[in-house]
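Chemist: All I have is the shape, not the residue letters:
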């Protein structure tokens, strides 16, 4: 399987397949905190707001994220995929329920894969720059931004709006205070880790550095996002908004969901694969369709 960094999709941001785009953008838009002291429930709706910015805009993805007993359970409905984060073990477990597959990957492994992707990205940039065409220069610039992003940042405290702008990527974040600084830090630790995971797992995902800078701005102000709008103008335009419904108490069926997912891991109904093989079997139809 060719590494995702070599894809033209990473360089010029054309249309992505629904599943890979759904998960990659949720990683950039949705990330929520791991809270060991109390229950936390976040139901996220991601909308395509290019043509309609109201609550009637088309829904791209829905996600339920539950935090219980030191773990975060992130379930993406359309993909039938569960990602379980255990910060104490520095490990992710990913369940592909519709395909009967699962895998474990550590944060050390993720950082290793990411370093390989970044090194290959540098090679791709060098090759594009040698072509000396307008399109290759634009692609090189887009990929360079993903490696070393810079934003102009503005915070409107009274309105609770944090904006980060660059030439081709714009974040507009509706923010609020958190019950504690520990909760904010837990959120940002998970947000950082998930952004890195998705950058190496999904063939169409962006590199994590831009999202990490957003997280830094939230950390500096001890804020959590209520809604995140991401606009990308390079290549094919994207404008999505993630809307979060946050509760500090589980809904009626939430514990049953957690029990169901944990049972899938324990009872042997899912085939456990090494991380790279999991990518091939679970995401192969996505990664090969754009080669």
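Modeler: Thanks, I have the structure now. If you're wondering where the values come from, they're calculated on a predicted model, not measured in any experiment.

Chemist: can we go C-alpha only for contacts and neighbour counts from here?
Modeler: Noted.

Chemist: Which of the three states applies to the closest residue to residue 164 other than its chain neighbours?
Modeler: Closest residue to residue 164 apart from its sequence neighbours, by Cα to Cα, 6 or more residues apart in numbering: residue 153 at 4.5 Å. Here residue 153 is recorded as strand under DSSP: H, G, I helix; E, B strand; the rest coil.

Chemist: Next up, the contacts around residue 153.
Modeler: 162, 163, 164, 165 (Cα atoms under 8 Å, 6 or more residues apart in numbering).

Chemist: now swap in residue 194 and tell me
Modeler: 27, 31.

Chemist: Quick check: it is in a helix.
Modeler: Yes. Under three-state DSSP, residue 194 sits within a helix.

Chemist: what about the residue nearest to residue 70 when sequence neighbours are not counted, how many neighbours?
Modeler: Of all residues not flanking residue 70 in the chain, residue 36 sits nearest, at 4.7 Å (Cα to Cα, 6+ apart). When neighbours are counted by other Cα atoms under 10 Å, residue 36 registers 15.

Chemist: take a look at this one as well, against the first:
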């Protein structure tokens, strides 16, 4: 899959793409969220650089996550009533369907592989260092210490390896919180399946669990991670509580493309292979 598309979308998911802003009301059925993800890791930059942008359209019980990069564009459609995602590459009229149970199965297998690797490293002679083992275990266990500052509406989940800081807004409607966070849970796991180099999503799921309990949604999320490459990211989000004509036109275009005879529906492995071959040929 094209690296720029992967980077923008996976970063958005890691930080919580589609986060709700403080203005407006949450109770409308249709709204749009524009997300920017910033890199704050470089000490030589006076201003954080924008790593990616994405558009999320919430309409008729579905969520359309749209990423565009040059000639490539991809839409991830969340369809909870069908218990599935539909991934559409609009540049190539190529689509694939991924059911929630398939994602859950692949997540289980990924966890088993990591657990087996940890066992191998523990029993080899000499054993791997504690630091290496801790970094492998942490994403599976996500032992994070919670601190919630009610006055600042700031939720912090911290550990020696990773820290999330989420500025929040209180929501009166638990159903709204549950719907959004179920979407965030599912798409974080899908991200890991599509992009295996991404962080195992348990830390993000833990953030969502605490938000459910607090009946809050985040308006800005900061992530610090020392797992692998040092990472410092920040996500900001702009929400509009009505879809405009352009948004509705995009949704109609995507749905029409999915129904078109020109669009080829293929299994996930074939979808990924086709995009990988295309990327390699351009190089």
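Modeler: Perfect, thanks for sending it. Note that the coordinates shown come from a computational prediction; the quantities given were computed from them, not determined experimentally.

Chemist: Superposing both, give me the TM-score.
Modeler: Taking TM-score structural alignment, normalised by the length of the second structure as the basis, the two superposed chains have a TM-score of 0.87; 271 aligned residues with a Cα RMSD of 2.6 Å.

Chemist: Take the contacts of residue 153 of the first structure and keep only those in strands.
Modeler: 162, 163, 164, 165 (DSSP state E).

Chemist: What does the second one correspond to in the second structure?
Modeler: For residue 163 of the first structure, the aligned position in the second structure is occupied by residue 156, per TM-score structural alignment.

Chemist: In contact with the closest residue to that match other than its chain neighbours, which residues?
Modeler: For residue 156 of the second structure, ignoring the flanking residues on the chain, the nearest one in space by Cα to Cα, 6+ apart is residue 165 at 4.5 Å. By Cα under 8 Å, 6+ apart, the contact list for residue 165 of the second structure reads 154, 155, 156, 157, 221, 222, 223.

Chemist: Now which of the residues you listed would you call buried?
Modeler: Buried members of those, counted by 16 or more other Cα atoms under 10 Å: 154, 155, 156, 157, 221, 222, 223.

Chemist: Could you dump the residues you listed into CSV and include distance to residue 68 of the second structure?
Modeler: Conversion of these to CSV gives the following (distance: Cα to Cα, whole Å):
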residue, distance to residue 68 of the second structure
154, 32
155, 32
156, 32
157, 32
221, 22
222, 24
223, 24
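
Chemist: Going by distance to residue 235 of the second structure, which of these wins?
Modeler: Among those, residue 221 lies closest to residue 235 of the second structure (Cα to Cα), at 5.4 Å.

Chemist: from memory that closest one sits against residue 18, does it?
Modeler: No. Taking contacts as Cα atoms under 8 Å, residue 221 of the second structure lies outside contact range of residue 18: 11.1 Å.

Chemist: From residue 81 of the second structure, how far out is residue 61 of the second structure?
Modeler: Per Cα to Cα, to the nearest Å, residue 61 of the second structure is found 8 Å from residue 81 of the second structure.

Chemist: neighbour count winner among the two?
Modeler: Taking other Cα under 10 Å, residue 61 of the second structure and residue 81 do not tie; residue 61 has more neighbours (12 against 8).

Chemist: Return the residue of the first structure aligned against that one.
Modeler: Aligned partner of residue 61 of the second structure by TM-score structural alignment: residue 70.

Chemist: helix or strand for the residue nearest to residue 36 of the second structure when sequence neighbours are not counted, which one?
Modeler: Nearest residue to residue 36 of the second structure in three dimensions, chain neighbours excluded: residue 53, at 4.6 Å (Cα to Cα, 6+ apart). Using DSSP states H and E, residue 53 of the second structure sits in strand 49-59.

Chemist: now swap in residue 255 of the first structure and tell me
Modeler: Taking DSSP H and E as the criterion, residue 255 of the first structure maps to helix 254-266.

Chemist: Tell me which stretches of the stretch 101-250 of the second structure form strands.
Modeler: Along the stretch 101-250 of the second structure, counting by DSSP state E, counting those that start in this stretch, strands occupy 145-149, 154-158, 162-170, 216-225, 231-240.

Chemist: JSON lines for these, including distance to residue 131 of the second structure?
Modeler: Listed next are the strands of the stretch 101-250 of the second structure as JSON lines, based on distance: least, Cα to Cα, whole Å:
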{"stretch": "strand 145-149", "distance to residue 131 of the second structure": "19"}
{"stretch": "strand 154-158", "distance to residue 131 of the second structure": "17"}
{"stretch": "strand 162-170", "distance to residue 131 of the second structure": "14"}
{"stretch": "strand 216-225", "distance to residue 131 of the second structure": "14"}
{"stretch": "strand 231-240", "distance to residue 131 of the second structure": "18"}
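
Chemist: Tell me which of those approaches residue 40 of the second structure most closely.
Modeler: Among the strands of the stretch 101-250 of the second structure, the nearest to residue 40 of the second structure by Cα to Cα is strand 231-240 (5.2 Å).
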